[in-house]
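Engineer: sequence first, then the predicted structure, then my questions.
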Amino acid sequence: MTQRIAIIGNGPAGIEAATVAARAGAQVTLIGEGPVGGRAGWHSLTPSKVWLTAADTYGLFQEAAQLGTVVTGARPDPQAVLARIRAVTAAWNEQQAASLRRLGVELLNGVAAFSGPHSLTVQAQDFTHTVHADAVIVATGSVPRFPPGMQPDGERILAPRFASHLAQLPPDVVVVGGGATGTEFAYLFNRLGLRVTWVLDQAGILPRFAPDVGRFLADVMARRGVDLAIGQPATAIERNEAGITVITRDGGRHTGSMAFLAIGRTPDLARLALDAAGLSPGPGGGLETDAYGQTRVPGIYAVGDATGAPMLANRATAQARIAARHALGLPTPPFRPETVVHAVYCEPQVAQVGTLQTASNQLLTVRLPFTAGLKGHLLAEGDGFVELAYDKHDRRVVGGVAVGPHAADVLAPVALAIAWGATVEQLAEVAGAHPTVSELAFLAAQEAGPWVRRSQP
C-alpha cells in the first residue's frame, strides 16, 4: 500500500484528495502557491458565487410583487458584497485548512515541478524543498485563456478573477463568452441593473447543454433587456475615453463602459516540468488518464481541470476521491462522468446530467413544466422545465436536464438513479417532500411509467 502521497494544487480537488488520503492513514503533503483554497477558493469560484447570491437576492426584491410582498428601497451595494466575499472566502478556506491540519496533512507553499516520477522540487520564496512520494496527484486546476488583443487589464477589461475587486458597478458592460461563466456573469450584471451586451460566437449559449437550454436562456435574457449579439466571435477589444469597444470577426462593434471576458480556460501544467516525469499533455491540453485518474506513468495521477474539459468543481472532487483511494490500493469504483451534474448558477438555474440523446435513438424522454409541482406556483415560476431520459428497452434512467429555480437540486435524484442503474419505475416510487422542487424528478418518472395511458396517434 502506498504510504506517501504528494498533491500538487490546493484547490477543491487537491483538498479532497488530501482529505481522503489522510483519513486512510497516508502521509500526505499538499502543495499550493497560496493559502488553502487555491484560485477557485480565493479568486474565482467562491467570489463569483457570493456575487450570484447577491444578484439572486436582489432579483427577489424586484419580483416581490408577484409573491404578494411590496418592497421598496432595495439596491445592490458592491462594497457590502466585497466585504461578504472576504468574510466567506476567509471562513471557508480556513475551515478547510484547519481540517487538513487536524488530519496531519503537511501544507507547503510554493511552485512544484517534477524532478523525477516520484520526486518534486518545490520552489518557495525563501527556500527550495524536495518532496519524495510513492504517488503524486496533479490537481493544478486551470488558467484563463485570452487570445491576442483581448487581455484583461483589471480596470475596464475584466475577467472572472477580478470578481473580488469589483468595487463599483458601471452603467453598462459587454460580456464576451457563452459558456457557464459567461452565462452566469451576463445574468449577474443584468440582474444588478446594468445594461448588458452579450457577445456570443456561432456556438451560442451553453453549447455543452441540450439545445433547448440555450434557446430558453436566450429568450429569457432578451426579455430582461440583454442585447444578444450571436454568431460572430470577438476578435479584439479597444480602450477609449468612454470605455471599451468589442470588435467581432465580421467587423461589428459593441461599446460599453467595461468588458467582461469569459472565453475559456486551459489546464495549468506549464510549470510542472512534465518531461522529467515522462509525461506530456494530450491533444486537449490536459493530462490523459484512465478511469481511476492514473496517467501512463504508474503512480502519477491527474484530476479536475488538469485533465481538461469539462471543468467542474464537483467533477474534480469526484475524480480526486477515486485517485486518492486508487493510489493507496484501496477498493474504489471507476470515475463515471455520466453521474456528474453540470450546473450553471444563473436564474433560471440550469443543470444537466447523463445522456439526453443518442445517435441510435434508443432513448425516450418525458418533459414537465416547473409548475407540475406546487412549489413552482409558490415561486411564481411560470417558465422552466424538467426533462427525464431513459432507455426504451430496459427503461433505466440515463439523463436529465432542468431549467428553473434550484435546477441542480432537482437533478440530484436523477444522478443517483443513473449511478444505481434504477429504472423510471423505481424512481417513480420515491415521494419527495411536498412542496419542493425535488418532487419534479419523481413526477417526471411517474409520467413515464407504463401505467400512464398514452393518447392515440
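Structural biologist: Yep, that arrived.
Engineer: alpha carbons only for contacts and neighbour counts from here, please
Structural biologist: OK.
Engineer: tell me the secondary structure at the residue nearest to residue 398 when sequence neighbours are not counted.
Structural biologist: Leaving aside its chain neighbours, residue 398 sits nearest to residue 390 (5.1 Å; criterion: Cα to Cα, 6 or more residues apart in numbering). With DSSP: H, G, I helix; E, B strand; the rest coil as the basis, residue 390 sits in strand.
Engineer: could you do the one 4 residues further on as well?
Structural biologist: Here residue 394 takes the coil state, with states given by three-state DSSP.
Engineer: apart from its neighbours in sequence, what residue is nearest it?
Structural biologist: Leaving aside its sequence neighbours, residue 394 sits nearest to residue 423 (Cα to Cα, 6+ apart; 7.5 Å).
Engineer: who are the contact partners of residue 242?
Structural biologist: Taking Cα atoms under 8 Å, 6 or more residues apart in numbering, we find residue 242 in contact with 256-257.
Engineer: now do the one 4 residues further on
Structural biologist: With contact taken as Cα under 8 Å, 6+ apart, residue 246 is in contact with 174, 234-238, 253-255, 259.
Engineer: mark which of these are buried, thanks.
Structural biologist: Neighbour-count burial (16 or more other Cα atoms under 10 Å) applied to these gives 174, 234-237, 254-255, 259.
Engineer: you'd agree the residue nearest to residue 398 is up against residue 367?
Structural biologist: No. Taking contacts as Cα atoms under 8 Å, residue 390 lies outside contact range of residue 367: 11.8 Å.
Engineer: between these two, which has more neighbouring residues?
Structural biologist: Remark: of residue 390 and residue 367, residue 390 carries more neighbours, 26 against 21, as counted by other Cα atoms under 10 Å.
Engineer: count the residues that sit near the closest residue to residue 209 other than its chain neighbours.
Structural biologist: Nearest non-adjacent residue to residue 209, counting by Cα to Cα, 6+ apart: residue 352, 7.0 Å away. Neighbourhood size, residue 352 [other Cα under 10 Å]: 30.
Engineer: just checking, what packs against the helix or strand that contains residue 352?
Structural biologist: For residue 352, the host element (DSSP states H and E) is strand 350-354. With contacts defined as 3 or more Cα pairs under 8 Å, 6 or more residues apart in numbering; DSSP states H and E, the packing partners of strand 350-354 are strand 342-344, strand 397-403, helix 407-410, helix 412-420.
Engineer: try 6 Å this time
Structural biologist: Other helices and strands packing on strand 350-354, by 3 or more Cα pairs under 6 Å, 6 or more residues apart in numbering; DSSP states H and E, are strand 342-344, strand 397-403, helix 407-410.
Engineer: does residue 48 fall in a helix, a strand, or a coil region?
Structural biologist: helix.
Engineer: here's the one I want to compare it with:
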Amino acid sequence: MANIVIIGGGPAGYESAYVADSLGASVTLIDYDAPGGACVHYDCVPSKAFIASSEVVSNTRHADDLGIRMPSPDEITVDAPQVYNRVKELARAQLADVTAGLAKTKVTVVRGRGRLLATEEHGSHPVEITPEGEPAYTVEADVVLLATGASPRVLPGAEPDGERILNWRQVYDLPELPSKLIIIGSGVTGAEFANAYTEMGVEVTLIASRDRVLPHEDGDAARLLEDSFTRRGMTILTHGRAKTVQNTGDGVRVELADGRVIEGSHCLMTVGSVPNTTDLGIEEAGVEVDDGGFIKVDRVSRTSVSGVYAAGDVTGVLMLASVAAMQGRIAMWHALGEAVAPLQLKTVSSNIFTHPEIATVGIGEKTIDDRDMDVRSVTMPLRTNARAKMAELDDGFVKLYARPTTGVVIGGVVVAPHASELIMPITLAVRQRLTVQQIASTFTIYPSISGSISEAARRLIEHDDLD
C-alpha cells in the first residue's frame, strides 16, 4: 500500500486525498487549519458570497428600467455586519462540508504543519509533521504532494494593518462599509472588489499600474468593464504605482510613485500573491522553484524531485480552484499508476465576477496576436439579443474564435450577467474540438442569452473560407 502525505488542505489537497484514498493508498493530509484551504476560508467562497450581496443591490437600483417602482438608489441601505457575517457563515458551512466528506474516507487529517526533510537514498521521502500543540514526528512517504497555496503579496511601505490598510482576507472584519475606498491593483481581485463596493454605494478609487484595468484579459471586455465602472461613478487612476500607504488614524493617505496623493477612509491591497513555501523544506529536498518562488511542475504535477508533486497556487499555474483541484487529481492518478491525461490549460475556463461578468476559455487575442495566428473571430453585442433586451441588458457580448477552413472553435469570451454559466458550451466546444457548423446547427432556447453563442457561430460561417 502506497503511503502518501499531502501538505495543504485546499482544493488541490483534499481533492487529491479523495483520489488517493479511492485507489487504496494510505493518506495523511496536513493543514494548519480545517481542510478547505484559503479558497474556502478567505478567498473564493467569501468573496463570491460578498459579490452575491452586491448583485442584489445592483438589480434593485435598476428596477425602474423594468417598470418596478423601488426606493431611490440613495435610500438603499446595506447592513455591513450582516453581509460580512453571512459571508463568514457560508465559509464555515463549506468548511464543514469538506470536513464531513473527508470523515467518510480513511484519510488521516492532521491539524498542524508539515515539511520535507532531505530525501533518503532509497527513494522514500521523510516528512516532519508537527501537530498543533504536540511534538513533531517523522513519517516516511512514498509520495508527497505539496499544496500549500499562496498568500496576499505585501508591498514595502504599504503593509496591511487590518484596520485601515487591508488585504482581501481582512475586509470581512470591518464594522461597517468604507466611506471612501482606495483599491490598489486592477487585476481580477481588485476589479471584483471595486465592482462589489461600488454597487453597494461606496465611493471607490481604483488604481491601475498600467493603462487600463484587467491588463491580462480580453481587451474588448476590459474596456467595456472600465466604461461600466466609470458610468457608475468609480474613479480609475491609470499608470499608478503605490509608493506608500499610511494609516492616518481616521483614514488613509496613498502616495503614488509619480507624486500623486489620494486620501480615503480605507485602502484595499490587491497586488497579487506569493507562494507559501516558507519552512516547507523544499530547499533541503532539492525542489526547484521559478524566479517568483513558485514550485516548478510539469503537466502531470511532478516537481524536480522524483516522488514529490505539487499542485495549486503554490505552483503559480493559473491560480484557480478548478485548476488546483485538477492538478491534485492528476498528481495522484500519475503517482499511483493510473492512466492520466496531462493538464490542458487551453481548455480551462475562468470568470471574473463583476457586473457584467467576464468569462473566457481557450486561445484569446493576446496569444493570437503574439503568435500571429490565422484565426477568424466574430463578436455579437448583447444588445442585439432578444432576452437581453427584455432584461434591459446593454453591456456585454459573445465572442468566438475559430480556425479558418476547418471551423474548429479554439476560444471564446462571454461578457454578460452569469457569464460563468454561459461559458460552458464554448468550453465544451474547445475541449471536444467542435466546429462552428456544429454549434450553429445546435438548437438553443428562444429567447435566451445562450442564443448569441449559436448566432455568433452562424456569423462565422458567413466567412467564405468557413463554408
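Structural biologist: Right, received. Where do you want to start? Keep in mind the model is a prediction, meaning the values are calculated, not measured.
Engineer: all strands of the stretch 251-400 of structure 2, in order?
Structural biologist: Taking DSSP state E, counting those that start in this stretch as the test, the strands found in the stretch 251-400 of structure 2 are 252-256, 261-264, 266-269, 273-275, 308-310, 349-352, 357-362, 376-381, 397-402.
Engineer: just name the most buried of these.
Structural biologist: Per residue and on average, the most neighbours among the strands of the stretch 251-400 of structure 2 fall to strand 308-310, with a mean of 29 (mean count of other Cα atoms under 10 Å).
Engineer: what range does that one cover in structure 1?
Structural biologist: Counting by TM-score structural alignment, strand 308-310 of structure 2 pairs with residues 300-302 of structure 1.
Engineer: what's the mean distance for that stretch versus structure 2?
Structural biologist: Following the fit onto structure 2, the mean deviation recorded for stretch 300-302 of structure 1 is 1.1 Å by mean Cα distance after the TM-score superposition for structure 1.
Engineer: okay, the residue nearest to the spatial centre of structure 2 and residue 334 of structure 2: tell me how far apart.
Structural biologist: By Cα atoms, centre = their mean, the mean C-alpha position of structure 2 lies nearest to residue 320, the distance being 4.4 Å. Using Cα to Cα, to the nearest Å, residue 320 of structure 2 is found at 21 Å from residue 334 of structure 2.
Engineer: so where does the aligned residue in structure 2 for residue 446 of structure 1 fall, helix or strand?
Structural biologist: Structural alignment (TM-score structural alignment) places residue 446 of structure 1 against residue 458 in structure 2. Using DSSP H and E, the element containing residue 458 of structure 2 is helix 451-461.
Engineer: thought residue 29 of structure 1 was touching residue 8?
Structural biologist: No. Counting by Cα atoms under 6 Å, residue 29 of structure 1 sits too far from residue 8 to count as a contact (8.6 Å).
Engineer: compare the two (neighbour count), which wins?
Structural biologist: Taking neighbours as other Cα under 10 Å, residue 29 of structure 1 and residue 8 compare with residue 8 leading, 28 against 22.
Engineer: what is the neighbour count of whatever residue of structure 2 lines up with residue 101 of structure 1?
Structural biologist: In structure 2, residue 101 of structure 1 lines up with residue 103, judged by TM-score structural alignment. Counted with other Cα under 10 Å, the neighbours of residue 103 of structure 2 add up to 12.
Engineer: please apply the same query to residue 107 of structure 1.
Structural biologist: With other Cα under 10 Å as criterion, residue 107 of structure 1 counts 18.
Engineer: show me where the stretch 101-250 of structure 2 has strands.
Structural biologist: Under DSSP E, counting those that start in this stretch, the stretch 101-250 of structure 2 gives strands at 108-116, 125-131, 137-141, 143-146, 150-152, 165-167, 180-184, 203-207, 235-237, 242-247.
Engineer: which secondary structure elements does the first one sit against?
Structural biologist: It refers to strand 108-116 of structure 2. strand 26-31, strand 125-131.
Engineer: pick the most buried one from the ones you listed.
Structural biologist: It is strand 26-31: most buried of those by mean count of other Cα under 10 Å, with a mean of 23.
Engineer: touching the following helix or strand past that strand from outside, list them.
Structural biologist: Of the helices and strands lying after strand 26-31 of structure 2 in sequence (DSSP H and E), the nearest is helix 37-41. Residues from elsewhere that reach helix 37-41 of structure 2 (Cα atoms under 6 Å, 6 or more residues apart in numbering): 9-10, 91.
Engineer: same check on stretch 182-202 of structure 2?
Structural biologist: Here stretch 182-202 of structure 2 makes contact (Cα under 6 Å, 6+ apart) with 51, 54, 58, 179, 204-208, 213-214, 267-271, 353-354.
Engineer: filter those to the buried ones?
Structural biologist: By neighbour count, with 16+ other Cα under 10 Å, the contacts of stretch 182-202 of structure 2 hold 51, 54, 58, 204-208, 213-214, 267-271, 353-354 as buried.
Engineer: map residue 188 of structure 2 onto structure 1.
Structural biologist: Under the alignment by TM-score structural alignment, residue 188 of structure 2 pairs with residue 180 in structure 1.
Engineer: look up how far residue 187 of structure 1 lies from that match.
Structural biologist: 11 Å.
Engineer: neighbours of the aligned residue in structure 1 for residue 165 of structure 2, just the number please.
Structural biologist: Under the alignment (TM-score structural alignment), residue 165 of structure 2 maps onto residue 157 of structure 1. Neighbours of residue 157 of structure 1 under the rule other Cα under 10 Å: 23.
Engineer: can you check residue 107 of structure 2 too?
Structural biologist: By the measure other Cα under 10 Å, the count of residues near residue 107 of structure 2 is 20.
Engineer: not counting its neighbours along the chain, what's nearest it?
Structural biologist: Computed as Cα to Cα, 6+ apart, the closest residue to residue 107 of structure 2 that is not its neighbour in sequence is residue 27, at 5.1 Å.
Engineer: you'd agree that neighbour is up against residue 106?
Structural biologist: No. Assessed by Cα under 6 Å, residue 27 of structure 2 is found out of contact with residue 106, at 7.5 Å.
Engineer: and of the strands of the stretch 101-250 of structure 2, who's closest to residue 67 of structure 2?
Structural biologist: With Cα to Cα as the criterion, residue 67 of structure 2 lies closest to strand 203-207 of these, at 27.5 Å.
Engineer: where in structure 1 does the closest one fall?
Structural biologist: So strand 203-207 of structure 2 sits over residues 195-199 in structure 1, by TM-score structural alignment.
Engineer: mean deviation, the matching stretch versus structure 2?
Structural biologist: Counting by mean Cα distance after the TM-score superposition for structure 1, stretch 195-199 of structure 1 comes out at 0.8 Å.
Engineer: off-centre distance for that stretch?
Structural biologist: 22 Å (Cα atoms, centre = their mean, to the nearest Å).
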